[in-house]
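Engineer: here are the coordinates; sequence isn't available:
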C-alpha cells in the first residue's frame, strides 16, 4: 500500500497496514555504488554506520552478529554492490525490525543511498531511527567528500 493510500485511510505518516511503523531516508551522493559499497561493507567506519562495532566475517544470508552495544543483526539478503536486507534490533527493543540498505546508480558518478526500516514498534522508534539513518548518511557523505571512503582499508 502506498503512502497516500495510508494517509487517506487515516493512518499517521510512517504507519502502514502491512509493515507497521516504518521510516525511509535517502540521499544521492557523488560517488559510484562500488565505492560506497566498499566503504559500507569493507571499512570499520562504514560498518559502524549500520552495525555498530560488530564485524562480519562474511556478508552472507544467515550470518548473525551482536555488537558490544547490543545491536543484533541477521543478514537475510546480500546483493553485492546493490542491497543488504537484515533483521536488526537495538538492545532495548523487544522485537527486531527489518533494515534494508540499497544503492541505486543515479547518473555518472552518483548513487542514491537508501536506508529503509520497517516493523518498528511505534512513532518513537520511527523518529529515533530517522535521526540515526540521517546521521549515517551525513557521515557517509562526509567520508566520501573527505576522500576517506571506499578504499577498502580499515579505519
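Structural biologist: Everything's here; your move. Since the structure is predicted, the reported quantities are computational estimates derived from the model, not experimental observations. Numbering: from 1, shown residues only.

Engineer: Please make it C-alpha for all contacts and neighbour counts, starting now.
Structural biologist: OK.

Engineer: what's next to stretch 91-106, contact-wise?
Structural biologist: When contacts are defined by CA atoms under 8 Å, 6 or more residues apart in numbering, stretch 91-106 is touched by residues 28, 32-33, 37, 69-72, 81-90, 111-120.

Engineer: And the buried ones among these, selectable in ChimeraX?
Structural biologist: In ChimeraX, a selection of the buried entries from these looks like this (16 or more other CA atoms under 10 Å):
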select :28,32,33,37,70,71,72,81,82,83,84,85,86,87,88,89,90,111,112,113,114,115,116,117,118,119,120
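
Engineer: let's bring in a second one:
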C-alpha cells in the first residue's frame, strides 16, 4: 500500500512547517510582509495586496490571489508557480508569544506526494532564510 501521509480528503496533498523565533510577533510580521521578507517566501518583485480578491504576480512568474488578510497575524492566498498547471493555497500565520513568535506556513491542494516533498523542502528553506535574515539585522 502506498504511503498516503499528507493526503487529506478535504484539501488533497498538504504540508505544514513552523518555527518559533526569538522576535516579537509584530517584528516578525513586519519583516515577512516587507520587501525583503516577501522576496524570501513569495518571490522577487512583488508587493502583496491586502484586500481579498486582489491578485499578485512575482518577477519569476508565481501568481495568485488574496483569499483573506488579517493584519498582524495571517494571510491566505492562492499560489501558482509559472510551471504548475494548478493553484495551491498557502497560509502564512504569525503567532505572537510575547518576546518570541511562531511562523507557520501551511500549503494545501498540492498535486501529489512528489509535489508535497518539494513543497516541504521549499518552506523549510524559507524559514531558514527568514531566520538568517532576521539574525543579520
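Structural biologist: Ah, there it is. Predicted model, so just to flag it, every value in this text is computed and none were measured.

Engineer: Once they're superposed, tell me the TM-score.
Structural biologist: Laid over one another, the chains give 0.92 as their TM-score (TM-score structural alignment, normalised by the length of structure 2), with 136 aligned residues with a CA RMSD of 1.5 Å.

Engineer: residue ranges for the helices of structure 1, please.
Structural biologist: Secondary structure of structure 1 (DSSP state H): helices located at 3-8, 33-42, 44-51, 123-145.

Engineer: Check the separation of the first and last residues in stretch 70-80 of structure 2.
Structural biologist: The straight-line separation of the ends of stretch 70-80 of structure 2 (CA to CA, to the nearest Å) is 21 Å.

Engineer: Where in structure 1 does it fall?
Structural biologist: Using TM-score structural alignment, stretch 70-80 of structure 2 corresponds to residues 79-89 of structure 1.

Engineer: Buried residues of stretch 108-121 of structure 2, list them for me.
Structural biologist: 108-111, 113, 116, 119-120.

Engineer: Pick out whichever of those residues sits closest to residue 44 of structure 2.
Structural biologist: Proximity of those to residue 44 of structure 2, judged by CA to CA, is greatest for residue 119, which lies at 17.9 Å.

Engineer: I'd like to know how far the counterpart of that closest one in structure 1 sits from residue 103 of structure 1.
Structural biologist: With TM-score structural alignment as the criterion, residue 119 of structure 2 lines up with residue 129 in structure 1. Relative to residue 103 of structure 1, residue 129 of structure 1 is positioned 19 Å away (CA to CA).

Engineer: Which residue in structure 1 aligns with residue 11 of structure 2?
Structural biologist: The criterion is TM-score structural alignment: under it, residue 11 of structure 2 has residue 19 as its aligned partner in structure 1.
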